[in-house]
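Peer 1: here is the input, now give the coordinates:
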Amino acid sequence: MSIEFLITSLIIVVSPGTGALYTIATGLSQGFRKSVIAAFGCTLGIVPHLAAAIAGLAAILHTSAVVFEAFKYAGVAYLLYMAWNTLREHGTLKVDDTRSGSTSAAKITGTAILINVLNPKLSIFFLAFLPQFVPVDATNSLPHMLELSAVFMAMTFVVFAIYGAFAAAVRDHVISRPKVLTWMRRSFAAAFVGLGFQLAKTNN
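Peer 2: Modelled structure (predicted):
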């Protein structure tokens, strides 16, 4: 496994995106344990894209404008839905004043998975990214693809869990200050809208 792959993957993982944003918001609103669950769900949400890239299904998404647009705007709609729920205090930043938080682990996991599943850029990314690091003389590329995918997913989980830990560490300071919480809720909603706008501009 090349150092280039590790560095490139780390840059991609640490870059702010919907998964990182959701994990941070969960850490702020639900605490560290739930943020780890969110990080795990976001990591699981990568699996369908990896499977599509390995199976070559991502090529269909890349070449079919209709499929890509439908998939893309489903993701945009979901991001706008999350922004709306965040502003209404029913979504990502619905803060519970207990240590454990009120949102179930299953719901957090499901939301995190859906966030990454509805991101067509991941499929396109893995279609173009992973094959570059498979040895050209490899008789069977599948083991190499699986190894690279596993490393990328492990890196995603660790980085997102760290994001969640930092967010959970300042949770008490946030929930004890209503004005700060209101500002952060609006900021997260705006971030979801901004990410949705960026996704809407994506071309296949």
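Peer 1: every contact and neighbour count from this point should use C-alpha atoms.
Peer 2: OK.
Peer 1: count of neighbours near E69?
Peer 2: 17 (other C-alpha atoms under 10 Å).
Peer 1: can you classify it by secondary structure?
Peer 2: The assignment at E69 comes out as helix when based on DSSP: H, G, I helix; E, B strand; the rest coil.
Peer 1: how far away is it from A128?
Peer 2: E69 sits 19 Å away from A128, taking C-alpha to C-alpha, to the nearest Å as the criterion.
Peer 1: now do the buried residues in the top helix by length along the chain.
Peer 2: If you go by DSSP state H, the chain has its longest helix at helix 142-169. By neighbour count on 16 or more other C-alpha atoms under 10 Å, the buried set for helix 142-169 is 144-145, 148-149, 152-153, 155-165, 167-168.
Peer 1: after it, which helix or strand is next? Please name it.
Peer 2: Using DSSP states H and E, the helix or strand that follows helix 142-169 towards the C-terminus is helix 171-175.
Peer 1: what's that following helix packed up against?
Peer 2: helix 18-30, helix 178-200 (3 or more C-alpha pairs under 8 Å, 6 or more residues apart in numbering; DSSP states H and E).
Peer 1: redo that, cut-off 6 Å
Peer 2: Contact partners of helix 171-175 among helices and strands, from 3 or more C-alpha pairs under 6 Å, 6 or more residues apart in numbering; DSSP states H and E: none.
Peer 1: what's it in contact with?
Peer 2: 28, 181 (C-alpha atoms under 6 Å, 6 or more residues apart in numbering).
Peer 1: now the second one, please; I'll put the structures next to each other:
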Amino acid sequence: MLTYDVALSFFGIAVLLALAPGPDNLFVLMQSAMWGRRSGMLVVLGLCTGLIGHTLAVAVGLAAVFAASEAAFTALKLAGAIYLLYLAWGAFHAQGADAAGNEKPLRQGKAQLYRRGIVMNLTNPKVSLFFLAFLPQFTSPERGSVAVQTASLGALFMLATLLVFGLIAWFSGTLGQRMRRAQTAQRLLNRVAGAVFLGLAVRLALSNR
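Peer 2: Below you'll find the model as predicted:
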């Protein structure tokens, strides 16, 4: 089992890592700004669920496959890049909110937005590699099952992500609602979102292990 000191230090580091600019929090920021806080929170929940997969991959040794196999790493990152390109296309063609700045009915259902977060997270092999390098530093066979400790660390990381990304979704959704009251600002927001997704796609496609 994790000790209090280990859990607290890990959680603090996880919060700092969640605050650092990266693909996932940029993704949450733009989704919330475009479609509102509800949409952003659904994406956040999906991203956190995706972390379960990465945690399990480390616990059972699957993450090591992506560290050792160039083909597996490339296949997964290209799948993620293609998905981000699809999102970029959608952002460039987005209708957004109405003229009063109110959220339109979700073009994707709640389940679809939730799955969007899961896919975004699971198709980034660098998250698995990061977990593979990061989580074992806080485990020790002397404290019992390493797999249980790894699962506990993954849960703490998900909690930190939920808190930080949830705040990002809330504030960016509020700012986006104000911007959507002006049609010019709304169009600019959609273009910026598309550019961000496009940039993330290129970054992921060109990334190395």
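Peer 1: and the TM-score between them?
Peer 2: TM-score for the superposed pair, counting by TM-score structural alignment, normalised by the length of the first structure: 0.89. Supporting figures: 200 aligned residues with a C-alpha RMSD of 1.8 Å.
Peer 1: and for the second structure, the residue most distant from the center?
Peer 2: Residue farthest from the centre of the second structure, counting by C-alpha atoms, centre = their mean, is E142 at 32.7 Å.
Peer 1: can you classify that one as helix, strand or coil?
Peer 2: Going by three-state DSSP: E142 of the second structure is helix.
Peer 1: show me what it aligns to in the first structure.
Peer 2: By TM-score structural alignment, E142 of the second structure lines up with D137 in the first structure.
Peer 1: again, but for H93 of the second structure
Peer 2: In the first structure, H93 of the second structure lands on R88 (TM-score structural alignment).
Peer 1: same deal with G194 of the second structure?
Peer 2: Aligned partner of G194 of the second structure by TM-score structural alignment: A189.
Peer 1: tell me how far the nearest residue to that match once chain neighbours are set aside lies from A77 of the first structure.
Peer 2: Of all residues not flanking A189 of the first structure in the chain, A83 sits nearest, at 4.2 Å (C-alpha to C-alpha, 6 or more residues apart in numbering). The gap separating A83 of the first structure from A77 of the first structure is 10 Å, by C-alpha to C-alpha.
Peer 1: do K201 of the first structure as well
Peer 2: K201 of the first structure is 13 Å from A77 of the first structure, by C-alpha to C-alpha.
Peer 1: can you check R99 of the first structure too?
Peer 2: 32 Å.
Peer 1: next one: A53 of the first structure
Peer 2: Counting by C-alpha to C-alpha, the gap from A53 of the first structure to A77 of the first structure is 24 Å.
Peer 1: between these two, who's got more neighbours?
Peer 2: Neighbours per residue (other C-alpha under 10 Å) separate A53 of the first structure from A77, with A53 holding more: 23 against 15.
Peer 1: number of nearby residues for R177 of the first structure?
Peer 2: A count of nearby residues for R177 of the first structure, using other C-alpha under 10 Å, gives 10.
Peer 1: show me what it aligns to in the second structure.
Peer 2: By TM-score structural alignment, R177 of the first structure lines up with A182.
Peer 1: check P48 of the first structure too.
Peer 2: For P48 of the first structure, the residue aligned by TM-score structural alignment is G53.
Peer 1: repeat that for A128 of the first structure.
Peer 2: Matched by TM-score structural alignment, A128 of the first structure corresponds to A133 in the second structure.
Peer 1: before we move on, what about V36 of the first structure?
Peer 2: Aligned against the second structure - with TM-score structural alignment as the criterion - V36 of the first structure pairs with M41.
Peer 1: how near is the match of R177 of the first structure to L188 of the second structure?
Peer 2: Distance from A182 of the second structure to L188 of the second structure, by C-alpha to C-alpha: 10 Å.
Peer 1: same deal with E103 of the second structure?
Peer 2: Here E103 of the second structure is placed at a distance of 17 Å from L188 of the second structure (C-alpha to C-alpha).
Peer 1: so which of the two has more stuff around it?
Peer 2: When E103 of the second structure and L188 are compared on other C-alpha under 10 Å, the one with more neighbours turns out to be E103, at 18 against 15.
Peer 1: how far away is that one from A33 of the second structure?
Peer 2: The value you get for E103 of the second structure to A33 of the second structure, if C-alpha to C-alpha is used, is 11 Å.
Peer 1: identify the contacts common to the two.
Peer 2: What both E103 of the second structure and A33 touch, as defined by C-alpha under 6 Å, 6+ apart, is an empty set.
Peer 1: give me the residue at the spatial middle of the second structure.
Peer 2: Mean-position check on the second structure, C-alpha atoms, centre = their mean. Result D24 at 3.3 Å.
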